[in-house]
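1. no sequence for this one, just the structure:
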């Protein structure tokens, strides 16, 4: 029409060709939710490492030797933060060598969990230092944790989102669920064993059931315990209560239907950094208490 020759209409592209457009909408939404969870975990894990640098320096300076459990203390947290970093990157940028990238990330996840559980193992062996049979039993139990952790890299089969170089979660092998289950059983076993040992050593022989029940409750709360025993008991309670809940949710997440499993898997990634943080916290508190009091030799 006359007068409209110089009018140009520019249409905004409402649906650009981004990688999430190559998959169903529900899966794309779950990928975005999972990415947000992983980024939040990464920030919290970095903060946990930075805020305790002064205490870590004190531990290194006051340690007469750099033992393997001290190595696990540092390695579990560092591998957890590197795994969270890689997990954030694989959900945000193209990965051109996907298989070695994801396998390396999965190995860090497994090694962090194994290192954290080894710290818990050493606490149990220190409590039962005078008895060889429980020590062997705890070590054999930890070997099951080690073996179950090795299943994670074997059960990961990564793939790309069609037409892109972005990572797409294809699902895990069924046997991978054994890793968090075995870890949960091991933590429960060690926690009960440590609590029972402390209770037996500090309980009193009384005839009244009511007095015995009251004494048992006060012991579990730590109010009647010496300083070192209180630190060991409460440290175990904090570690177990923080990790057992999130581990149960992780197992549930891995068992969700395929349409909702992406969020469950992302949520399960919280388990390892939290476990490493809590195991490190318990170890750090005991080491600093040991250095201050010179009465406990955990490592």
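-> Looks like it arrived, so ask away. Note that the structure is a prediction, hence the values are computed from the model and not measured.

2. okay, CA-based contacts and neighbour counts for the rest of this
-> Noted.

3. quick one: the strands in the stretch 51-200 of the chain?
-> Taking DSSP state E, counting those that start in this stretch as the test, the strands found in the stretch 51-200 of the chain are 159-160, 167-168.

4. Would you mind pulling up the elements that the last one packs against?
-> On a contact count with 3 or more Cα pairs under 8 Å, 6 or more residues apart in numbering; DSSP states H and E, strand 167-168 meets strand 159-160.

5. which residues touch the strand it packs on?
-> Strand 159-160 is contacted from outside by 98, 99, 166, 167, 168, 169, 170, using Cα atoms under 8 Å, 6 or more residues apart in numbering.

6. so how far is residue 137 from residue 284?
-> Going from residue 284 to residue 137 by Cα to Cα, to the nearest Å gives 25 Å.

7. Comparing those two, which residue is more hemmed in?
-> residue 284 (19 against 12; other Cα atoms under 10 Å).

8. And the helix or strand harbouring that one, what's buried?
-> Residue 284 belongs to helix 271-293 when assigned by DSSP states H and E. Using 16 or more other Cα atoms under 10 Å as the test for burial, helix 271-293 gives 271-291.

9. buried residues in stretch 135-148?
-> By 16+ other Cα under 10 Å, the buried positions in stretch 135-148 come out as 135, 138, 139, 141, 142, 145, 146, 148.

10. One more to weigh against that first structure:
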């Protein structure tokens, strides 16, 4: 694969468009290299997810999102740098993998919401509806752009990006923001930080103070994911809607944004899945207030309980009735499996 567009093809374009196209091709090549490096770096972790853990829906979504992102990123890099010919059709095929990668990343984070709010089914359904909106908005990408050959060559250039394509960035941005705020609010409730005043509540929100180990892990991972995706989506949206920028240049940040979002979403999932599997004692040594739901459908709040450090083969030392302990074990299983 050529690292840049062939100079003969660039010579057929106006100088400003040729320069922007070459810069974009550099960015796409660098982004593809980052994604490939991340995939190679995490091969061992992916092997453990695939062969050392129970494969459930979240794990399948994890690998589907990785594959979808890889095909989209590498495909569009080839589209921008190689003489592939039949540009409009090829670009359409590659863009089909955009909703696979982006909505897959969002679905991984939805599984975390479902684990945290498992006792509040209406909240889970609201966020599932939000995820459906994410998937639907991403489906417009294959229809938002047009491409053509550069003169008589087989190199390609995008000639049109319709405004509604920005929905594929804005809707995931809204989804990620609401997911982060919802999980942060729930974890702050578990931390009892409100008992220590407003300043300490804000400190808990930013740094995770007063949070038990498991809750703090979820909050901090969510903060990293939120920061990367929201900032990336915001910058991509601003560039996409800049009227003075050529259509090809507007897509400059789409590929890096998709890659960063997928890398962070998969990092969070791997951290939780493999962390709970390999060192459950460290993550589950915590004091938490857990909302549960009894058989009559009434919500109850358990007293603050001590989840003693769990060694392999030992039971949880928990001063709660057996049915409460079972609920706690189910919550741990949901966080681990995404169910």
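-> Noted; the coordinates are in hand. Quantities reported herein were computed from a predicted structural model and do not represent experimental measurements.

11. tm score of chain vs chain?
-> Here the TM-score for the pair of chains, by TM-score structural alignment, normalised by the length of the first structure, is 0.88; 279 aligned residues with a Cα RMSD of 1.8 Å.

12. Deepest-packed of the strands of the stretch 51-200 of the first structure, please.
-> Neighbour counts (mean count of other Cα atoms under 10 Å) averaged over each of these peak at strand 167-168, with a mean of 23.

13. What about the counterpart of residue 108 of the first structure in the second structure, how many residues nearby?
-> Matched by TM-score structural alignment, residue 108 of the first structure corresponds to residue 97 in the second structure. For residue 97 of the second structure, the count of nearby residues is 23 (other Cα under 10 Å).

14. need the contacts of strand 159-160 of the first structure in a markdown table with distance to residue 55 of the first structure, can you?
-> Converted to a markdown table, the contacts of strand 159-160 of the first structure look like this (distance: Cα to Cα, whole Å):
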| residue | distance to residue 55 of the first structure |
| --- | --- |
| 98 | 37 |
| 99 | 38 |
| 166 | 40 |
| 167 | 38 |
| 168 | 40 |
| 169 | 38 |
| 170 | 41 |
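
15. Surely residue 81 of the second structure and residue 23 touch.
-> No: in this structure, residue 81 of the second structure is not within contact of residue 23 by Cα atoms under 8 Å, at 11.0 Å.

16. picking up where we left off before, from residue 90 of the second structure, how far out is the match of residue 108 of the first structure?
-> As judged by Cα to Cα, residue 97 of the second structure and residue 90 of the second structure stand 12 Å apart.

17. cool, and residue 306 of the second structure?
-> Residue 306 of the second structure is 58 Å from residue 90 of the second structure, by Cα to Cα.

18. Also residue 111 of the second structure?
-> Taking Cα to Cα, one finds residue 111 of the second structure at 33 Å from residue 90 of the second structure.

19. of the two, who's got more company?
-> It is residue 111, of residue 111 of the second structure and residue 90, that has more neighbours when counted by other Cα under 10 Å, with 23 against 16.

20. Just the element for the equivalent of residue 22 of the second structure over in the first structure, please.
-> Taking TM-score structural alignment, residue 22 of the second structure has residue 32 as its aligned residue in the first structure. According to DSSP H and E, residue 32 of the first structure maps onto helix 25-51.

21. Against which helices or strands is that helix packed?
-> helix 68-90, helix 261-268, helix 271-293.

22. what's the mean distance for that helix versus the second structure?
-> On superposition with the second structure, the mean distance recorded for helix 25-51 of the first structure (mean Cα distance after the TM-score superposition for the first structure) is 0.3 Å.

23. wait, residue 60 of the first structure sits on residue 66?
-> Yes: between residue 60 of the first structure and residue 66 there is a contact under Cα under 8 Å: 7.5 Å.
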